[in-house]
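> sequence first, predicted coordinates after that:
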Amino acid sequence: MTVPPYLAVAMQLAARSVEAAPDVAAARAGILAHIQELEVELAGTRRFLETFSGTPLKLAVLPEYLFTGFPTGRVQDFPARAIFAPDGPEYRALGEVAKRLGLFIAGNAYESDPHFPTLYFQASFLVAPTGQVVLRYRRLNSMFTASPHDVWSAYCRHYGPEAIFPVADTEIGRIAAIASEEILYPEIARAHALRGAELFVHSSSEAGGLLPSAKQIARRARALENLAYVVSANTAGIAMSDIAGASADGNSAIIDWRGTVMAEALSGPNVNAFAEIDIEAVRRARRKPGMSNYLARQRLELFRDTYAGVVQPADSLIEDGKVKPSASLDAVRILREIIDRRARQGLI
């Protein structure tokens, strides 16, 4: 199916911490109210950008944990306040917004799983204009929230290998998600690209600034080496948190498949990171038998033995066949053990 050019926008918006709410009920109500506010902002953004450019807006990417903020330890009931159920009211509300506006909406949230009731994962999602969630990716490289890798044997048994690096084949192209800091890990983007992903939606919350950050550099690298677009939405600060509001603010961006920054925002809430997406250009580049076709030139068998070596072990949250709660994840201890082992091996 041919994909006509369309606009994508990285919505640089302020996340709101649910930790400031007086109780769980207020926190849950605040999330749904925030989604209603988002619809107004998305509708206005579409009118403005389509009038400005003459090209239809088809994709809006939201920042990381926009509706909840992240757990800081200020409250003990963060999961009850913040976690979305896969079939819960928050996704239904987002689906209704997508239907009414005719948009694909990508975002990020903490999410429960019926197979792992003691855990929650960080999930990146894509809601289609049908109102359905057509992409659900659980963050794999996660330090303080459970990763599917922490319950790997059970996760694969329940969902199979296709759920690990999912790609949604949509009317606006084949889309995959990269969560926040995972843009720094080239294997994640490459795994998605090898499964056909032509555009990465990247929800992030990071410190923006005048000097290039690690994530800014990585976004361009992931786009170039995979011949794929990256639409990266950063938070415009985190409201109602106990850190300085603008500590995670700025530099939302859209990068094309050549690694060129097409648009990049400064600080504050804005929709200045928007650009025209030409999926057919990606497809033409990937079909050319030239030196710049980095995907086709991969010799992955060369790396099989090296990658077979375990650095961070699987199933760290499974003990005696039982799944431990998310709070049992001792990320710092695991990292120390990995570093000590590699030091003894003379590898670092």
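Looks like it arrived, so ask away.
> every contact and neighbour count from this point should use C-alpha atoms.
Fine.
> would residue 280 count as being in a helix?
Yes: under DSSP: H, G, I helix; E, B strand; the rest coil, residue 280 falls within a helix.
> quick check: it vs residue 112, distance?
As judged by C-alpha to C-alpha, to the nearest Å, residue 280 and residue 112 stand 36 Å apart.
> neighbour-wise, which of those two wins?
Remark: of residue 280 and residue 112, residue 112 carries more neighbours, 22 against 16, as counted by other C-alpha atoms under 10 Å.
> count of residues packed around the closest residue to residue 126 other than its chain neighbours?
Closest residue to residue 126 apart from its sequence neighbours, by C-alpha to C-alpha, 6 or more residues apart in numbering: residue 106 at 4.3 Å. Counted with other C-alpha under 10 Å, the neighbours of residue 106 add up to 27.
> now for residue 106: which residues touch it?
By C-alpha atoms under 8 Å, 6 or more residues apart in numbering, the contact list for residue 106 reads 59-62, 124-127, 201, 203.
> can I assume residue 256 is in contact with residue 232?
No: Residue 256 is beyond contact range of residue 232, at 11.3 Å (criterion: C-alpha atoms under 8 Å).
> before we go on, here's another structure to hold up against the first:
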Amino acid sequence: MKVAALQMVSGTQREANLAVARGLLEQAARAGAELAVLPEYFCAMGMRDTDKLALREAAGEGVVQAFLARAARELQMWVVGGTLPLQTAHPQRVHNTTLVYAPSGECAARYDKIHLFRFDNGREHFDEGRVIEAGSAPMHFDLQARTGHTWRIGLSVCYDLRFPELYRLHARAGADLLLVPAAFTHTTGQAHWELLLRARAVENLSYVLAAAQGGLHENGRRTWGHSMVVEPWGRVAASLPEGAGVVLAELDAGRVRQVRAQLPALEHRVL
């Protein structure tokens, strides 16, 4: 199955970001991708954390959700909508939500980011908990590829990458592909991004597809980029350092079976 990680450098204006996202999705479709994944915050990187509140949508309706459904239907591929802000019961909070759309245009899965990023090194300060309400439930979905193989795909977002127990839950549920839309900071990404992605692939003997924000944004934030696809043995199959673009890779279900047969680490779990 051919897959695409879409890298962006999102600005503050939703419509401009959606136009870029559509162009990348079309590029992925022309290349034969069956699954395309947008990065975290693909629809907007605001000047302030609270800018998310003005863009929040109710589940099942809204500009961004309509955009994703239409793209999946018109391009006839699975589209994973990075993250977008969805309403919560609290007027000053949103969920940071990944939505998955099937080629029919139907929403096939929803995952609300569980782990919320907080970082302060004296120069950079981030606290997603000021505006985002954490999710509580892991989520995976099944995708039947054109070959007939059914991929079980585990969902996660950005900071989740630092919590291996989430990915082990996906592996125990049979996941053979793990998705990580992200907006890693340049500081943390330079130190840990590839290391963590390859670790999650090796630990779970699964493919990992990570679609990232990558560059200097209108709001002054710099993200690390390096969207990539990692094979179950830990090799980086394809990567894009910085800037908007499409990272393509071919996934082989037989390769997952092979490495899990050669090294049955998932069967050797004790704890």
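Looks like it came in fine. Everything quoted here is computed from the prediction, not taken from an experiment.
> TM-score for these two?
In this superposition the chains share a TM-score of 0.83, using TM-score structural alignment, normalised by the length of the second structure; 250 aligned residues with a C-alpha RMSD of 2.3 Å.
> hang on, the earlier thing: assign the residue nearest to residue 126 of the first structure to helix, strand or coil.
strand.
> could you pull out the helices for the stretch 51-200 of the second structure?
51-55, 63-75, 164-172, 186-204 (DSSP state H, counting those that start in this stretch).
> okay, these in a markdown table with mean neighbour count next?
Compiled in a markdown table, these are given as follows (neighbours: other C-alpha atoms under 10 Å):
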| stretch | mean neighbour count |
| --- | --- |
| helix 51-55 | 16 |
| helix 63-75 | 19 |
| helix 164-172 | 18 |
| helix 186-204 | 18 |
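> columns distance to residue 247 of the second structure on top of those helices, output as CSV?
Output for the helices of the stretch 51-200 of the second structure, formatted as CSV (distance: least, C-alpha to C-alpha, whole Å):
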stretch, distance to residue 247 of the second structure
helix 51-55, 27
helix 63-75, 17
helix 164-172, 22
helix 186-204, 15
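> look up how far residue 232 of the second structure lies from the aligned residue in the second structure for residue 14 of the first structure.
The equivalent of residue 14 of the first structure in the second structure is residue 9 (alignment by TM-score structural alignment). Relative to residue 232 of the second structure, residue 9 of the second structure is positioned 28 Å away (C-alpha to C-alpha).
> one more: residue 129 of the second structure?
In this view, residue 129 of the second structure and residue 232 of the second structure are 33 Å apart by C-alpha to C-alpha.
> same check, this time on residue 259 of the second structure
Taken as C-alpha to C-alpha, the span from residue 259 of the second structure to residue 232 of the second structure is 7 Å.
> kindly report the same for residue 79 of the second structure.
Distance, residue 79 of the second structure to residue 232 of the second structure, by C-alpha to C-alpha: 22 Å.
> cool, and residue 67 of the second structure?
Residue 67 of the second structure sits 32 Å away from residue 232 of the second structure, taking C-alpha to C-alpha as the criterion.
> cool, residue 13 of the second structure as well?
Distance from residue 13 of the second structure to residue 232 of the second structure, by C-alpha to C-alpha: 37 Å.
> how about residue 104 of the second structure?
When distance is defined by C-alpha to C-alpha, residue 104 of the second structure is 30 Å away from residue 232 of the second structure.
> looking at the two, which is more packed in?
Neighbours per residue (other C-alpha under 10 Å) separate residue 104 of the second structure from residue 232, with residue 232 holding more: 27 against 17.
> shouldn't that one be in contact with residue 199?
No: when contacts are counted by C-alpha under 8 Å, residue 232 of the second structure is not listed as touching residue 199 (9.7 Å).
> so the lengthiest strand in the second structure matches what in the first structure?
Using DSSP state E, we find that the single longest strand of the second structure is strand 94-101. The alignment of strand 94-101 of the second structure onto the first structure (TM-score structural alignment) covers residues 120-127.
> contacting residues around the matching stretch?
79, 83, 94-95, 98, 104-113, 133-139, 145-148, 177-179, 203, 326.
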